[in-house]
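Asks: The following block contains a protein sequence and its predicted model.
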Amino acid sequence: MTSCAALFISAPSSGSGKTCVTAAIARSHARRGKRVRVFKTGPDFLDPSILERASGHPVYQLDLFMGGFQHCQALLAEAAREADLILVEGVMGLFDGAPSSADLAAAFGLPVVCVIDASAMAQTFAALATGLARFRPELHHCGVIANRVGSAAHGRMVGEGLPDELPLIAALPREPKLILPERHLGLVQALEQPALDAQLEAWADAWEAGLRPGLAFKPLHFEDMAEPPPPRQLAGRRIAIARDAAFGFIYPANVDLLRTQGAELAFFSPLRHEALPDCDAVWLPGGYPELHADTLGAHPTLATALADHVGADKPLLAECGGMLALLDELTDAAGDTHRMAGLLPGRAHVQHRLAALGLQAITWPEGPLRGHSYHYSTLQTPLAPVARATNPNGGKTAEALYQQGSLRASYVHHYFPSNPEAIATFFKG
């Protein structure tokens, strides 16, 4: 057993300020020399980019559907061996979804603290906090955080009526300068926020100023375990991975798996017009090609290089935004149409309303994989799907998998550790 202090940060709903509070705690401890490891519950690329900057370390997903219990357990155990504090940010509201944040906290005995937006309430705060704490008695709630309070008096008021076993841990002010910018998929990526570090410092200051006396992070015992390393089936293979503001949706666990399987990874930036590296396979992850379509279209060599790559029957995986970048045309939310790489027949249109959201289970020709879908665009293509995903919660999102030669594309963001053998087989070609 390995001991490490840990805290699960949730809320009654999205938009309550979980990411900002988690980032504030992480930065507060990190700048005092503490080793902090942060996790994000469920599929997400944007919140982790903020939390990575706050803690100084990559942020991994804990998802009981995509990765499974043992995978999550191994990630927590590894973090506990090297950290002074583990923080886990929840997803949506505490009890929302299946599996929910509550399911994850219960599975690993993580103490829960809920962040509640107190801006439009007073004594009702205690009723809401108490209800959250008592809804599932097996969860251990160690306190509550009031966010966006209007004054010191308001902060004291929201704490009235809280039971002794559910103390008010902190009251954080309502400050417009502390609000993180958002766009249609969520928070703006960390690499696109030049003032982010100053904002994180301000959040850490607010946390320390609003912290009530007596908070103690109690150590938890994590079972020492590690997942057996997969066979090095990709030894000698070089995989090129696009990575920049247009292609930034990359799970750290996916990168780790490819390296553990023996692959050499070559990252490149299409936005900086870097050439496609010499490689045996290519991965174009999701991101925001619609925000950078003109720059991508002006790349002098990429479309031809990718066409030659596929023409040589080398594997190319394109996920969500990566897939959009390979189409004939992409129409952005403003109605402007852009020529794309032209490797995948069809066109897409970015709309102002959500088009798809949900966990996904899909069977590749190499075997079953898990992942998720979240996008605002719609796709028209003459290609017939070679497979179609299902949603474990019965939702309507059921993404198609397209194959054209060695090119494979889907809206699904695949979680590679859900089937390492299938991933290795595909990238081997």
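Replies: Sure, I can see it.
Asks: Only C-alpha atoms from now on, for both contacts and neighbour counts.
Replies: Fine.
Asks: What are the boundaries of the helices in the stretch 201-350 of the chain?
Replies: Under the criterion DSSP state H, counting those that start in this stretch, the stretch 201-350 of the chain carries helices at the ranges 252-260, 293-297, 302-311, 321-324.
Asks: Comparison target, given below:
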Amino acid sequence: MRHIAIVGSGPAGYYAAEAAARAWGDEARIDVIDRMPVPFGLIRTGVAPDHQSIKGVARRYEQTALADNVRFVGNVTVGEDIAVDELRDLYDAVILATGAPEDRALAVEGAGLANVFGSAAFVGWYNGHPGFATLDPALDGRTAVVIGMGNVALDVARILAKTPAEFEGSDIVAHALDALAASRVERIAILGRRGPHQCQMTPKELGELLHLERAVPLVDPADLPPPAEDDALEPGQRKSSALLREFARTEDGKPIVIAFDFFASPLRFVGDDNGRVAAVEVEETALSDGRAVATGRTYRIPADLVVTCIGYRSAALPGVPFDEREGRFVNVDGRIAPGLYCVGWSKRGPTGTIGTNRPDGFGVIDLVKSDIGDGEGRPGREGLDALAQERGLDIVTFRDWQAIERAEAAAAREGSPREKFVDIAAMIAASQRAP
């Protein structure tokens, strides 16, 4: 019998669990451990609430979670409730699939001002992550600045711009919906250090901006390269460039403007007398061999709210080698140490799509198979349960999660699939209700 522990129940974790279940069948016991009482990681709290089709991938993970040899172990924090080395003593292999839950910091003056948030926090706020439910961003100003040129920046801008009616069918949480309904934001500036050809926004997400009821996307035509240069781009980039060119021809005729500000590198955040952000000081950049270089020319953008969307990093765990610069675990092709592995973003950093994690998950199980053979007769699940009982840990199973899910569906407003619990105690209480 092989005993496998997977730490993290997001896409990478469940793809690895699926691969392990296929590899060994009844000859394996697979425990998927998560600090939250609810599974699916960024599918639940990272994917935009108005992108329900993307969240649908959770149905595949549910099939894996309900397999006889797979168990969800929720509400257990590895590194606090139980150490990684303790798991290594209990299981033949421990696979870290903890993702990249922390923001990459933008190291500029004023980053600690009030109403400056990283995207992990801001996205977590409108997605109902218990760690960020009380964030309470002030939306009473006219201008929001979103820093970054990827799809997360687009998500934040789109969520800020939508009307309450446009959230029909989404699972945005009530506290965020109410705050956005009362928002006074009229201008959303999206800042990027490089130009249109270097942005990482995909055509589908860019195209959504053309269909917003009260917002219009604008690009300064002077920021666009000559049209002939689009020919050298990859097909997806060409589509994105075509949309940005369309934005440059769009007229400002709606109450909210989403303005793309290319070649703009934030230098510092300027605060008001109350310690709240009031402006972003920006330096103009120019491209040199595809890289942004400083020009020395600066200007200021009014900013009543700032959200930095410049990437994520994994959270370090005691006793596990960690690359601070890259923000991920030190590993060689997924191997960290004997019996210890990593997968997904915790292995390679926050790159790729949700689907990228599938071959990654199957790949790490190939490594585990070659390393552990028939297993070493470790206690596995029984040992974890004994330790949990000794320490008074309140484990949440997948069946418990299904009770939470039913309660969220029952509490949903009209047109929404669920109203998420944003408090862990409330989740635990719901998990203990009779079906």
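Replies: Nice, I can see it. Just so it is clear, the model here is predicted, and its values are computed rather than measured.
Asks: Could I get the TM-score for this pair?
Replies: Scored against TM-score structural alignment, normalised by the length of structure 1, the superposed chains reach a TM-score of 0.29; 198 aligned residues with a C-alpha RMSD of 6.7 Å.
Asks: looking at the helices of the stretch 201-350 of structure 1, which is closest to Asp47 of structure 1?
Replies: With respect to Asp47 of structure 1, and counting by C-alpha to C-alpha, the nearest of the helices of the stretch 201-350 of structure 1 is helix 252-260 at 13.4 Å.
Asks: just checking, what packs against that closest one?
Replies: In terms of contact count using 3 or more C-alpha pairs under 8 Å, 6 or more residues apart in numbering; DSSP states H and E, helix 252-260 of structure 1 is assigned the packing partners strand 60-62.
Asks: Helix 252-260 and the next helix or strand after the strand it packs on, what's the angle between them?
Replies: Following the chain from strand 60-62 of structure 1 toward its C-terminal end, the next helix or strand by DSSP states H and E is helix 69-82. For helix 69-82 of structure 1 against helix 252-260, the angle between stretch directions is 90 degrees (axes from the mean of the first three to the mean of the last three C-alpha atoms, to 10 degrees).
Asks: by contact count, what packs against helix 69-82 of structure 1?
Replies: Of the remaining helices and strands, those touching helix 69-82 of structure 1 by 3+ C-alpha pairs under 8 Å, 6+ apart are strand 2-10, strand 219-222.
Asks: and if we set it to 10 Å?
Replies: Here helix 69-82 of structure 1 is seen to pack against strand 2-10, strand 36-41, strand 60-62, strand 85-89, helix 101-108, strand 219-222 when contacts are counted using 3 or more C-alpha pairs under 10 Å, 6 or more residues apart in numbering; DSSP states H and E.
Asks: okay if I get the ones you listed as CSV plus mean neighbour count and distance to Ala54 of structure 1?
Replies: Formatted as CSV, those follow (neighbours: other C-alpha atoms under 10 Å; distance: least, C-alpha to C-alpha, whole Å):
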stretch, mean neighbour count, distance to Ala54 of structure 1
strand 2-10, 23, 15
strand 36-41, 26, 9
strand 60-62, 25, 14
strand 85-89, 25, 12
helix 101-108, 20, 22
strand 219-222, 18, 22
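Asks: In a markdown table: the ones you listed, plus distance to Ala30 of structure 1.
Replies: Supplementary listing: these in a markdown table, determined by distance: least, C-alpha to C-alpha, whole Å:
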| stretch | distance to Ala30 of structure 1 |
| --- | --- |
| strand 2-10 | 14 |
| strand 36-41 | 6 |
| strand 60-62 | 17 |
| strand 85-89 | 10 |
| helix 101-108 | 23 |
| strand 219-222 | 18 |
